[in-house]
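**Student:** turn this into a model:
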Amino acid sequence: MGKLRVGFDCRDLFIAQTGTRTFSEELLDEIRKDPMVELVPLSPSGVILPKGLVSKAFAHIQFIVWKVFLLPLMARQTKVDFLICPDYVAPFWFLGRIKTLPVFHGCNIWELPQNYNSVWRLYFSFLARLGQRRAFRVLTVSSFSKRKLTEVLGIPASRITVMPIGAKTLEKAADRSDNAERPLSGEYILHVGVLDKRKNLPALIKAFSLLPDQQLHLVLVGGRPSKIFMDSYPEIQATVDELNLTDRVHLMGYVSDDRLPLFYKHAKAYVFPSVYEGFGIPVLEAFQYHLPLAASGSASLPEVVGTGGMLFDPGDIKQMAGVIERLLALTPVELDLLRCGQMKALSHYSWPNAWNTVKEVMNGK
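**Tutor:** From the prediction side, this is the model:
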């Protein structure tokens, strides 16, 4: 029996900023290691990250043409057996016997409509719904997301498989160097992620302002989202200015993977206040560095955090501040218990486990 030919829609390697790009990079690396599989990367040509309204409109048209026409035709020409689509939308015609596997990272497009352009959301939702109906199986990243896909889109639970994705690979030279410069001279708590509205960062800044330690800093790593409807930067900056925290809250912008480990390595704790996450990869990144972690108790985060961190109500600023304060005051014994929970999570959520789950789906299990 020959190798299984697996096609992979690589468009997000050029377009996505965080989540689906990390997913694509890490899963592709895992597939390449598999001697029983022949990976067939499929990419559109001439993809440019849109910046203005005209280029964004053109990018939307390119997306439709790619998903509806070019990707399925390319998949047929390369004679793949399966086609993995990491951005919700799988082709629904011109496929022949090719089996599609769309990956849904959550239901935020449907549950947080205010964060998206209504026209873009309409056609994206239309394509995603059509694609999942013709799919061989639907993949998702958490039990929470599986439940929501059933509730919101009506996909039968029997057609949805949860794959336990892992942390982003961050082991770089900067991480291993004891002589590398600290990103900040003082002690700080950390958040890593695009400045998206659902990340709830103004609430984190308000909670941070209530902490008694006036020497502590807050570091926010991440650039602004490409979609204006999601951009929380104006509100974040206004909150910092209003609370007179310009000397203690640091917006670092985009940080490369070569430097990002330094921010984790020297942080005092990690806080993840998001109101909606289909999974939450930064939780696992923080676990890799054994950071004390406090996270929102919403959506998938309790599932991912497990016993590796503390939870709070993302809508209750005083409670958030109280949990962060308790987190910073944990005893060595209590920290050891958290780290046991973190190691348990990291042993389950990994890219080898994720790929093995996908292969079981392909084999009809």
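**Student:** only C-alpha atoms from now on, for both contacts and neighbour counts.
**Tutor:** Fine.
**Student:** for Q214, which three-state class applies?
**Tutor:** Following DSSP: H, G, I helix; E, B strand; the rest coil, Q214 is assigned to coil.
**Student:** next one: it from G186, what distance?
**Tutor:** Going from Q214 to G186 by Cα to Cα, to the nearest Å gives 11 Å.
**Student:** looking at these two, which is more packed in?
**Tutor:** Neighbour count, other Cα atoms under 10 Å: between Q214 and G186, G186 has more, with 13 against 10.
**Student:** now do the same contact list for the more buried one.
**Tutor:** When contacts are counted by Cα atoms under 8 Å, 6 or more residues apart in numbering, G186 is found next to Q215, L216, H217.
**Student:** same thing but at 10 Å, please
**Tutor:** Neighbouring residues of G186 by Cα atoms under 10 Å, 6 or more residues apart in numbering: Q215, L216, H217, R248, H266, A267, K268.
**Student:** the first one reaches F208, doesn't it?
**Tutor:** No: Q215 lies out of contact with F208 (Cα atoms under 10 Å); the separation is 11.5 Å.
**Student:** which residues are in contact with each of these two?
**Tutor:** Counting by Cα under 10 Å, 6+ apart, the shared contacts of Q215 and F208 are R248.
**Student:** more neighbours: which of those two?
**Tutor:** Taking neighbours as other Cα under 10 Å, Q215 and F208 compare with F208 leading, 26 against 10.
**Student:** what segments of the stretch 251-365 of the chain are strands?
**Tutor:** For the stretch 251-365 of the chain, the strands defined by DSSP state E, counting those that start in this stretch occupy 269-272, 293-296, 310-312.
**Student:** run this one through as well so I can compare:
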Amino acid sequence: MVIGIDASRANQEKRTGTEWYSFYILQELKKIIPSEHQVILYTKEKLKADLAELPKNWKVKILNWPPKFLWTQFRLSWHLLWHKIDLLYIPAHTIPFVHPKKIALVVHDVGFHRQDKLYNDQTIGYQAPLAKKIINFLVRFATLGKYSAREQDYHQFSMKQAAKHATKIITPSHFSKKEILDIYSLDANNITVIPNGFCQRAHKIEKTATAESLFKKYKIASPFLLFIGRIEYKKNIPKLIEAFHLLKTKYHFPGFLVLAGSPGYGFEAIQEKITKYNLKEQVLIPGWVNEQDLAQMIKTATVFVFPSLYEGFGIPVLEAMEEKIPVACSAIPALLETAQNAALFFDPNSAINMAETINILINQKEVREKLIKLGQEQIKKFSWHNSALTTWNLLKNL
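**Tutor:** Next up is the predicted model:
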């Protein structure tokens, strides 16, 4: 069997959630897929060093595409038109116009449909006026006028493609499966729940790395609360800033809040809220953080906070548990499913409840120790190897 895999997301230099998912699934599939099957990785550019080592039955096909945007729909489609494969596996993106009959697509969540106001709706690709018009024309032409080049339209188009063409949809939680079934007319048997794994980052900390060196590099001091993810509306960062303000003024928390991630939709408003509460010196935003530093950052945090308004799974929650850091997170379905009784939950719409919950984990040693112990048990249910093995069993039987 010839298996094609869209590796474009796994090959990103600064990976975040779905990109890390793609990377780790591919790394594990390299160990699992038998040698009698040929695997082709499709990517926009040369594979990054940590992804480039391939088994003998694997190869990479670099599909150059100078415009950068719409690579899947145009460049990958063009290649698949002339080079047939038996199966296409897409860990984190969308289905190309031209594709084989057998397709397995991972849908991480459908937040763009349920919480559309939390998502940017600008035109994809270049933002120059002429470029935007050209992109919009190409998208409307390719979709027979049904969709524009706006991000919301692109998400909706991608899911309509999935509903119509995917042989199997993989999703990481029972909550996400239910959401997909509620929104789209699909057969439940065509959607398979395969939970994500998580990165065991402890071994990635360099032997010479210390908490002191990390603090100096990022100008952090202990104690600090840690959030990992894109700094945006969807992750509920404005409400987290309000809760942190309460922690400082009502509960007299002496430490910092570290937001480790790249700016996302709503970042400017978040900065304004930080200024409003006079927290510029206490809220630290180091940007995207590499794996080694992130591992040390998690390890030295006082509490890990994940205040998202919508998630499909919640990988960072497990990463914090693995490092024996107590977790406070939103009482939303996906996080309740992933963390279960190993986290302390709060109402994501209440800064007061959020602050109260975090304060418990800061000050109540018994609760911290109980959650850390429960977290060590909870993480045993998840691994990238198991995720990849279940994925392979699905792929080979399509």
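**Student:** quick one, which of the contacts of G186 of structure 1 are buried?
**Tutor:** For the contacts of G186 of structure 1, a burial check counting by 16 or more other Cα atoms under 10 Å picks out L216, H217, R248, H266, A267, K268.
**Student:** and these, which of them are in helices?
**Tutor:** Using DSSP state H, the subset of the buried ones among the contacts of G186 of structure 1 located in helices is H266.
**Student:** in TSV, list the buried ones among the contacts of G186 of structure 1 along with distance to M163 of structure 1.
**Tutor:** Below are those laid out as TSV (distance: Cα to Cα, whole Å):
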residue	distance to M163 of structure 1
L216	38
H217	36
R248	39
H266	31
A267	30
K268	31
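**Student:** break down structure 2 into its strands, ranges please.
**Tutor:** Taking DSSP state E to define them, one finds strands in structure 2 at 2-6, 38-43, 58-62, 87-90, 102-106, 168-171, 191-193, 224-228, 256-260, 283-284, 303-306, 327-330, 344-346.
**Student:** same list (those) but as JSON lines, adding distance to Q27 of structure 2.
**Tutor:** Below are the strands of structure 2 laid out as JSON lines (distance: least, Cα to Cα, whole Å):
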{"stretch": "strand 2-6", "distance to Q27 of structure 2": "12"}
{"stretch": "strand 38-43", "distance to Q27 of structure 2": "12"}
{"stretch": "strand 58-62", "distance to Q27 of structure 2": "12"}
{"stretch": "strand 87-90", "distance to Q27 of structure 2": "14"}
{"stretch": "strand 102-106", "distance to Q27 of structure 2": "16"}
{"stretch": "strand 168-171", "distance to Q27 of structure 2": "18"}
{"stretch": "strand 191-193", "distance to Q27 of structure 2": "20"}
{"stretch": "strand 224-228", "distance to Q27 of structure 2": "23"}
{"stretch": "strand 256-260", "distance to Q27 of structure 2": "25"}
{"stretch": "strand 283-284", "distance to Q27 of structure 2": "33"}
{"stretch": "strand 303-306", "distance to Q27 of structure 2": "27"}
{"stretch": "strand 327-330", "distance to Q27 of structure 2": "28"}
{"stretch": "strand 344-346", "distance to Q27 of structure 2": "32"}
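**Student:** closest to T72 of structure 2 out of the ones you listed?
**Tutor:** Set against T72 of structure 2 and scored by Cα to Cα, those come closest in strand 2-6, at 8.6 Å.
**Student:** what's the closest one packed up against?
**Tutor:** Judged by 3 or more Cα pairs under 10 Å, 6 or more residues apart in numbering; DSSP states H and E, the packing partners of strand 2-6 of structure 2 are strand 38-43, strand 58-62, strand 87-90, strand 102-106.
**Student:** do you know how far F306 of structure 2 is from I358 of structure 2?
**Tutor:** Distance, F306 of structure 2 to I358 of structure 2, by Cα to Cα: 11 Å.
**Student:** ok, P96 of structure 2 next?
**Tutor:** As judged by Cα to Cα, P96 of structure 2 and I358 of structure 2 stand 44 Å apart.
**Student:** quick one: the residue mapped onto S256 of structure 1 from structure 2 from A221 of structure 2, how far?
**Tutor:** Mapped onto structure 2 by TM-score structural alignment, S256 of structure 1 lines up with N290. In this view, N290 of structure 2 and A221 of structure 2 are 19 Å apart by Cα to Cα.
**Student:** the two - which one has more neighbours?
**Tutor:** Using other Cα under 10 Å as the criterion, N290 of structure 2 and A221 rank with A221 on top: 18 against 12.
**Student:** circling back: now flag whichever of the buried ones among the contacts of G186 of structure 1 is closest to R137 of structure 1.
**Tutor:** Among the buried ones among the contacts of G186 of structure 1, A267 lies closest to R137 of structure 1 (Cα to Cα), at 40.3 Å.
**Student:** any idea what the closest one aligns with in structure 2?
**Tutor:** Under the alignment by TM-score structural alignment, A267 of structure 1 pairs with A301 in structure 2.
**Student:** my read: that match touches M321, true?
**Tutor:** No: using Cα under 10 Å, A301 of structure 2 makes no contact with M321, being 11.5 Å away.
**Student:** surely the match of S256 of structure 1 is in contact with K14?
**Tutor:** Yes: look at N290 of structure 2 against K14 with Cα under 10 Å: they come within range, at 7.8 Å.
**Student:** tell me which of the contacts of G186 of structure 1 persist in structure 2.
**Tutor:** For the contacts of G186 of structure 1, the subset whose aligned partners also touch in structure 2 (both residues aligned by TM-score structural alignment, their matches' Cα atoms under 10 Å) is Q215, L216, H217, H266, A267, K268.
**Student:** residues touching the corresponding residue of structure 2 for V6 of structure 1, list them.
**Tutor:** Under the alignment (TM-score structural alignment), V6 of structure 1 maps onto I3 of structure 2. Contact partners of I3 of structure 2, counting by Cα under 10 Å, 6+ apart, are 37-41, 58, 84-89, 102-103, 395-396.
**Student:** if you set the cut-off to 7 Å instead, what comes out?
**Tutor:** I3 of structure 2 makes contact with Q38, V39, I40, I85, D86, L87, L88, according to Cα atoms under 7 Å, 6 or more residues apart in numbering.
**Student:** nice, that's everything, thank you.
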